[in-house]
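predicted structure and sequence below. I'll ask about it afterward.
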Amino acid sequence: MSEMKLTYFNARGRAELTRLLFAQAGKKYVDCRLTGDEFKAMKDSTLKGQLPILEVDGQQICESMAIARHVARETGLYGSSNCEATACDMVIESCNEVINAIIGKMFRAKTEEEKAAADEKIHSAVGGLNKVLVKVKGGKFLLGEKASIGDAAVFSILEYCKVANIEPNAECTAVREVEKNFAEQECIANYLKSRPETQF
């Protein structure tokens, strides 16, 4: 398998899903964490002037979800059939709806009324994710007994929720189950203990 280098800031943010996938797969990679000044110095050498980027044998890949999907395919974490990959995609896109709602709260909601409306939108998106999981989850994990990019995406999105001070509603049991089962794996538990502590 090709050597991979993931470059981002010293934060979870848009790179953490990919880091979780590397941890899940037990795949060694270069985890390059830049300061703001270091990024400014190399910004023009990136495809779109933004992070994260993944370098594979000298070839750059940009866009966080394209990176995550690439790593998942390379490491066998995208299912073993087109139907399983589609199940992962449904969960990933549902997670993206949650992220967009959280971004709306953190960067656009100013008044208390706007923040309350944003919280409601986040809860609605998490509820939608839970409905998808109830319908498609095939066992302990999304695809049965082996974790996939779908499980990692759910875990990652709940970390976003914590940053936004959002606790999923009690009825979102499928979301909570996926989070718990994913985090309790030895490979993930070890990664979570060893990763740098960051605010986001």
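Now that the structure is in, tell me what you want to look at.

CA only for contacts and neighbour counts going forward, please
OK.

show me what counts as buried in stretch 131-145.
When burial is assessed from 16 or more other CA atoms under 10 Å, stretch 131-145 yields the following buried residues: 131-133, 137, 141-143.

wait, is residue 44 part of a strand?
No. Residue state for residue 44 (DSSP: H, G, I helix; E, B strand; the rest coil) corresponds to helix; a strand is not indicated.

for residue 5, pull up the helix or strand it's in.
Using DSSP states H and E, residue 5 maps to strand 4-9.

helix or strand next in line after that strand, which one?
Toward the C-terminus, strand 4-9 is succeeded by helix 16-25 as the next helix or strand (DSSP H and E).

now do that next one: which elements does it pack against?
If you count contacts as 3 or more CA pairs under 8 Å, 6 or more residues apart in numbering; DSSP states H and E, helix 16-25 packs onto helix 64-74, helix 149-163, helix 186-194.

hmm, who's touching it?
Here helix 16-25 makes contact (CA atoms under 8 Å, 6 or more residues apart in numbering) with 28-29, 64, 67-68, 71-72, 75-77, 147, 149, 152-153, 156, 187-188, 191.

now, the buried residues of stretch 131-145 that are in helices?
With helices taken from DSSP state H, the overlap with these comprises 131-133.

of the residues you listed, which is the nearest to residue 97?
Out of these, the one with the shortest distance to residue 97 is residue 132. That distance is 12.5 Å, counting by CA to CA.

follow-up on the earlier one: wait, which of the ones in helices among the buried residues of stretch 131-145 is closest to residue 182?
Distance to residue 182 across these (CA to CA) is lowest for residue 133, with 14.0 Å.

quick one: that closest one from residue 193, how far?
The span separating residue 133 from residue 193 equals 27 Å under the rule CA to CA, to the nearest Å.

this is the other structure I want to compare:
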Amino acid sequence: MSKPVIHYFPIRGRAEVLRLAIVAGGDDFDTVDVNYAEQKGDREKYPFGQCPRLVDGDIDLVQSNSIARYLARKYKLEGKTEKEMCAVDMIMEGVESLRVKYVNLIYNDQLAEAAKETYWKTYFDKETTTGRNGGAHIQYLANYLVKNGGAFCVGDSLTIADLCLWEILDLHLRIFGDQIRETYPELVSYHSAISELPGIKDYLASPKRLPEPNANKLG
């Protein structure tokens, strides 16, 4: 059986969660670097003019969260009950709310120091969880983890929600490492534990994990 193939630009980007899901499921993947002109012009391969794109047998998908949910079903990472599946979806959407803010910090604000200070205060400072933050705050996500015992976001085993939380946390640790370690030790312990899981540990140490998380080399 052929491996799943991920089409993406040579940065981690939003394809990181997809790669994590595949390796956590005990599988491997191949990659194809995207030709930008083809991505924008070929509506059969790239119907939204975007990547990542996943080709897995007769499955051909774009849109990151659609691909993530497909992989969650394939590798049994979607939750064990309807209640768990709903919680997984909810946490994934919570991560996306924070990701929108992160993308703005990286690409619009260019990681300027003043922007970083505002970002931390708005989306990470524990004193601002009731403020106007567009529904995005790391504490909201941490609450689900702590409520569930600290090992996994939902249930008693790994789900795609964990991989989404791990990845968005990993991105922020690159920028706010010392502050996160001081303010959210439970998230740091969680990040370390997920990093050691079978498949994930080997992937993180392999050349398949690209060094740059973003196209502008910031973050």
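Okay, I see it. A quick note: this is a predicted structure, and the numbers were derived from the prediction, not measured.

what's the TM-score here?
Overlay of the two chains. TM-score (TM-score structural alignment, normalised by the length of structure 1): 0.84; 195 aligned residues with a CA RMSD of 2.4 Å.

buried ones among the contacts of helix 16-25 of structure 1?
Buried by 16+ other CA under 10 Å: 64, 67-68, 71-72, 75, 77, 147, 149, 152-153, 156, 187-188, 191, out of the contacts of helix 16-25 of structure 1.

of the residues you listed, closest to residue 122 of structure 1?
Looking across these and measuring by CA to CA, the closest to residue 122 of structure 1 is residue 156, at 14.8 Å.

show me what contacts that closest one?
16-17.

the same query, at a cut-off of 10 Å, please.
Residue 156 of structure 1 makes contact with 12-14, 16-18, 20, 95, 99, 150, 179, according to CA atoms under 10 Å, 6 or more residues apart in numbering.

try residue 61 of structure 2
Going by CA under 10 Å, 6+ apart, residue 61 of structure 2 touches 6, 45-47, 51-55, 67, 70.

ranking by neighbours, what's the top pick from these?
Of the contacts of residue 61 of structure 2, residue 54 is surrounded by the most neighbours, 28 neighbours in total, counting by other CA atoms under 10 Å.

so that one, which state does it fall into?
Each residue gets one of three states, and residue 54 of structure 2 gets strand by three-state DSSP.

mind telling me what it corresponds to in structure 1?
With the correspondence set by TM-score structural alignment, residue 54 of structure 2 lines up against residue 54 in structure 1.

likewise residue 41 of structure 2?
That one, residue 41 of structure 2, aligns with residue 44 by TM-score structural alignment.

wait, its match sits on residue 51?
No. Counting by CA atoms under 10 Å, residue 44 of structure 1 does not reach residue 51; the two are 11.4 Å apart.

save the helices and strands packed on helix 16-25 of structure 1 as a markdown table, and put in distance to residue 116 of structure 1 too.
Shown next, in a markdown table, are those (distance: least, CA to CA, whole Å):
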| stretch | distance to residue 116 of structure 1 |
| --- | --- |
| helix 64-74 | 29 |
| helix 149-163 | 15 |
| helix 186-194 | 31 |
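
out of those helices, which comes closest to residue 200 of structure 1?
When the helices and strands packed on helix 16-25 of structure 1 are ranked by proximity to residue 200 of structure 1 (CA to CA), helix 149-163 comes first, at 6.8 Å.

what lines up with residue 75 of structure 1 in structure 2?
In the superposition onto structure 2, residue 75 of structure 1 corresponds to residue 75 when matched by TM-score structural alignment.

what residues are up against that match?
Under the criterion of CA under 10 Å, 6+ apart, the neighbours of residue 75 of structure 2 are 21-27, 69, 159-160.

hmm, 8 Å instead?
With contact set as CA under 8 Å, 6+ apart, residue 75 of structure 2 has these partners: 21-22, 25.

just name the closest of those to residue 182 of structure 2, please.
Checking those against residue 182 of structure 2 by CA to CA gives residue 21 as the nearest, at 28.9 Å.

any idea how far the closest one lies from residue 74 of structure 2?
The spacing between residue 21 of structure 2 and residue 74 of structure 2, counted by CA to CA, is 10 Å.

the two: who's more crowded?
A direct count of neighbours by other CA under 10 Å for residue 21 of structure 2 and residue 74 places residue 21 higher, at 29 against 13.

measure the residue nearest to residue 1 of structure 1 when sequence neighbours are not counted to residue 177 of structure 1 for me?
Nearest-residue entry for residue 1 of structure 1: residue 74, 7.9 Å, with adjacent residues in sequence omitted and distances by CA to CA, 6 or more residues apart in numbering. To residue 177 of structure 1, residue 74 of structure 1 is 26 Å away according to CA to CA.

ditto for residue 152 of structure 1
Between residue 152 of structure 1 and residue 177 of structure 1 the distance is 12 Å, computed by CA to CA.

same question for residue 138 of structure 1.
Distance check for residue 138 of structure 1 against residue 177 of structure 1: by CA to CA, it reads 12 Å.

same question, residue 87 of structure 1
For residue 87 of structure 1 relative to residue 177 of structure 1 (CA to CA), the value is 17 Å.

who has more neighbours out of those two?
Using other CA under 10 Å as the criterion, residue 87 of structure 1 and residue 177 rank with residue 87 on top: 22 against 16.

ok, and the closest non-adjacent residue to that one?
Leaving out its chain neighbours, the residue that sits closest to residue 87 of structure 1 by CA to CA, 6+ apart is residue 136, at 6.7 Å.
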